[in-house]
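>>> got a sequence here, can you build the structure:
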Amino acid sequence: MGKQFWVALLLGAAVLAGLNGFGPGAGAAGKDEGAPPGLRDVVSRKGLPLNIGAAVGTAFYGGPDSQTYREVLKRQFNMVVCENEMKFENIQPLPGYFDFEKGDALLAFAAANGMKMRGHTLIWHQQNPLWLMQGSWTRETLLAVMREHIQTVMRHYRGRIAEWDVANECIDDGPGHGLRKTVWAEVIGPDYLDWAFRYAREADPDALLFYNDYGAEPENAKSDAVYRLVKGMKQRGVPIDGVGLQCHFHNDELGPAQLAAIAGNIKRFTELGLKVAVTELDIRIRKPAAARDYAVQAENYRQMIRLFRSNPDCSTFMMWGFSDRYSWIPQFFTDCDDALILDRNFEPKPAYAALRGELER
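Below is the predicted model:
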């Protein structure tokens, strides 16, 4: 790595050293008037057209850290999204029965604290109720289920949720990267995505509608498939507004070539007239972590926000959580951890300093 890399790390360390009293013990999560500004304050002060936010998990709704969790959340971010609470199995667990309690609670918190909210997600192949997965459907009856679900949920939140991940992870990882085999694709057919977006637009004409996926961040075979998918939708007049790039990365994979490939990919999507959002960013570190790993992670976060902000059609930058205490990573990547910008005690890591330092530029 070159001289510029290490200079950037030293500058990030200097910023981090100035974050005295950030953590909950000092009240800087949201109550202490002498606390350093949160990320959202930097965005506001600099006049940046940027939604910066995080996924919100179970700690928001209760538990020993709930108050600290909420204080950090409202201090740092201007946008939130439910990690799981608005997925199909949670929001419509029984046919025709909709449970909006947890989504409503987060939305009320967001509104009270001047934050926007994203909706995640309406159509996915996972976290669906058994009645949906085991039902005997025809094309017509399943289209009716899809329409009822999308429009009931979106009309409930109409005018109050800024962006929706209408469809999530619909491209297969296997050879050819065709449409994933799901109940939607197999019963309705390949046009199910067109209908999902049309139903969504009917329900809330003002919300931005996104297709969201992982592994399609750089220019590669999977992102080529996503590009073909959304280009075709645009050509057919389907009301899609943007592409969400999840951005779940390993700390070692974000070198200059990969970053250039991500930049090129973002450019080709925006040239279709689409917005691009970073929807689920985290950068995991292989265990056991050393000081150098956290320095590299900090530089990776800095490079991602810099790359993203370089394109005017990119205005939403979301992380999949904010504290390593409540990250999904250890459960799914057992050899990795520490993927977020705050540690298990809600204290800032070098990644936080790098991210904030880049916003201050």
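>>> only C-alpha atoms for contact and neighbour calcs from this point on.
OK.
>>> now do the strands in the stretch 101-250 of the chain.
Assigned by DSSP state E, counting those that start in this stretch, the strands in the stretch 101-250 of the chain fall at 116-123, 163-168, 208-213, 242-245, 248-250.
>>> let's have these in JSON lines, adding mean neighbour count and distance to Arg356.
Below are these laid out as JSON lines (neighbours: other Cα atoms under 10 Å; distance: least, Cα to Cα, whole Å):
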{"stretch": "strand 116-123", "mean neighbour count": "24", "distance to Arg356": "20"}
{"stretch": "strand 163-168", "mean neighbour count": "22", "distance to Arg356": "24"}
{"stretch": "strand 208-213", "mean neighbour count": "25", "distance to Arg356": "26"}
{"stretch": "strand 242-245", "mean neighbour count": "25", "distance to Arg356": "21"}
{"stretch": "strand 248-250", "mean neighbour count": "19", "distance to Arg356": "20"}
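>>> one more sequence to fold, the one below, so I can look at both together:
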Amino acid sequence: MKIRQALSILFISLFVLSCSKSDEAEEVVAGVPSAYAAAKLTNDGFTANWTRVYHADKYLVDVSTKADFSTFLPNYNALSVTALTVDISGLTAGVSYYYRVRAVRGALISAFSNVITAEILSTGPEPTTALKDVANFNVGMIVRSSKLTGQTSDIILREFDNITSEYEMKMDKMYPSNGTYDFVAVDKIVKYATDNNLNLHGHALIWHNATPDWVTKFSGTNAEFETMVKGYITTVVTRYKGKIKSWDVVNEAVEDGSNTLRNSIFRQKMGDDYIKKCYQWARDADPACKLFYNDYNFASNAGKRAAIFKIADDLKVNNLIDGLGAQMHISYKSPAASDIQAVVNGTVSRNLLMHFSELDIQANPDNNMTTLTPERAIEQKNKYKEVVKIFNAIPKANQYALTVWGLRDSESWLISFWGHADWPLMYNDDYSAKKAHTGFLEGLK
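Below you'll find the predicted structure:
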């Protein structure tokens, strides 16, 4: 009995010690607060907020106009706060402020939190400096043949020097029935580009989601199918030789999840080497044309990124590819800059051209807003800035273009695709520039 009691006491003692050590470890780990993005932004202030620290007595808040906190705002140098928020007021519109927080427990003071940037809202319109006048690379915009007039055209000609057809240069539009081509829309876009000295990027010859029904239900032999595809690519590329100076030959060939080749009708009929065949036919039709492979989730999925690079490596052996298109359909909070940089590093190391091909940045990916708030507009602006800054730093020899996938928010494909409100682009419906446009400009500095 005594032995049993002794063992029980020993067990309880060990349990208490382990809990005590766990609590101490938690205190050490959790001792530094994490600052959140600034809230309630106005034209003269914002609310700083941060996480609770276990057993903290109070918090010390610093606010500065310098990221290194070499100077402090009056009254905001180690301001003592017992709550988890504090209103910062009396600030200047259009100026960026920085804040950080420390936790205090008795005589102990924690290390500094992360630094948060708070941009005080400007009182006037966003700057309208033309992007192409500042950028050292081609700045692109998508177009539709029916919208090459009015204010849309005015902005395109003012801001951009590169255009891409949104959907009218895909197989289902250009080759609607066997033996019958429809180039009316493409010819209009080509003429617009030629008349206005715009570079025109072709998008996209082969894409599983833009395959006409007669192709998906092709009744001939596999050899006849291959002959048909060769004729289609040859006809299109030859028709616009010297006018369309680059093409996305194959688009989105990597399957999500498995990161293997998507089992499209082209793979089924032509085999695993269908991609190589398509690029060879495009190269033969216009040897001077720059040939790209284009795909999404290039940055956000490391496995898919590896699969895309393998496609590029296989094509490069035979000089059948010139560049990679990374569709930048991203959100204000992801992917991380390091993941975007990984796309660039892999492309540049292969001596290929880099095209950020379809940039839009969701402001409402979680569908938790009904209007674009000032805070979210600034977070979106900062993501635009981050993306442009990364592209701007690419060696000139590897830069192709950075193309934005849409002009005004209400025209974005994302609205119907996700079925809820979002504001992913750089212009409001009245054609006024948003903070996202300012972020693009800031990324060029």
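>>> just give the TM-score of the two.
The TM-score (TM-score structural alignment, normalised by the length of the first structure) is 0.85; 330 aligned residues with a Cα RMSD of 2.3 Å.
>>> need the strands of the stretch 101-250 of the first structure in CSV with distance to Ala291 of the first structure, can you?
Shown next, in CSV, are these (distance: least, Cα to Cα, whole Å):
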stretch, distance to Ala291 of the first structure
strand 116-123, 34
strand 163-168, 35
strand 208-213, 31
strand 242-245, 28
strand 248-250, 16
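>>> so which of the ones you listed is nearest Val187 of the first structure?
strand 116-123 (14.1 Å; Cα to Cα).
>>> in the second structure, what residues pair with that closest one?
Strand 116-123 of the first structure corresponds to residues 199-206 in the second structure, going by TM-score structural alignment.
>>> quick check: that stretch compared with the first structure, mean distance?
Superposing on the first structure places stretch 199-206 of the second structure at an average distance of 0.4 Å from its equivalents, by mean Cα distance after the TM-score superposition for the first structure.
>>> tell me where the stretch 251-400 of the second structure has helices.
Taking DSSP state H, counting those that start in this stretch as the criterion, the stretch 251-400 of the second structure contains helices spanning 265-270, 274-285, 302-316, 337-349, 374-392.
>>> redo those helices as CSV? Include mean neighbour count and distance to Phe356 of the second structure.
Converted to CSV, those look like this (neighbours: other Cα under 10 Å; distance: least, Cα to Cα, whole Å):
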stretch, mean neighbour count, distance to Phe356 of the second structure
helix 265-270, 18, 26
helix 274-285, 20, 20
helix 302-316, 18, 14
helix 337-349, 17, 9
helix 374-392, 22, 8
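>>> could those go into a markdown table alongside distance to Gly140 of the second structure?
Formatted as a markdown table, the helices of the stretch 251-400 of the second structure follow (distance: least, Cα to Cα, whole Å):
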| stretch | distance to Gly140 of the second structure |
| --- | --- |
| helix 265-270 | 29 |
| helix 274-285 | 23 |
| helix 302-316 | 23 |
| helix 337-349 | 18 |
| helix 374-392 | 12 |
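>>> select, out of those, the one closest to Leu17 of the second structure.
Comparing these by Cα to Cα, helix 337-349 comes nearest, at 41.3 Å.
>>> summarise which helices and strands the closest one is packed against.
helix 302-316, strand 323-326, strand 353-362, helix 374-392 (3 or more Cα pairs under 8 Å, 6 or more residues apart in numbering; DSSP states H and E).
>>> next, the angle helix 374-392 makes with that helix.
Here the directions of helix 337-349 of the second structure and helix 374-392 differ by 20 degrees (axes from the mean of the first three to the mean of the last three Cα atoms, to 10 degrees).
>>> touching, Gly325 of the second structure and Ala299? I think so.
No: the pair Gly325 of the second structure and Ala299 does not pass the contact test of Cα atoms under 8 Å, sitting 11.2 Å apart.
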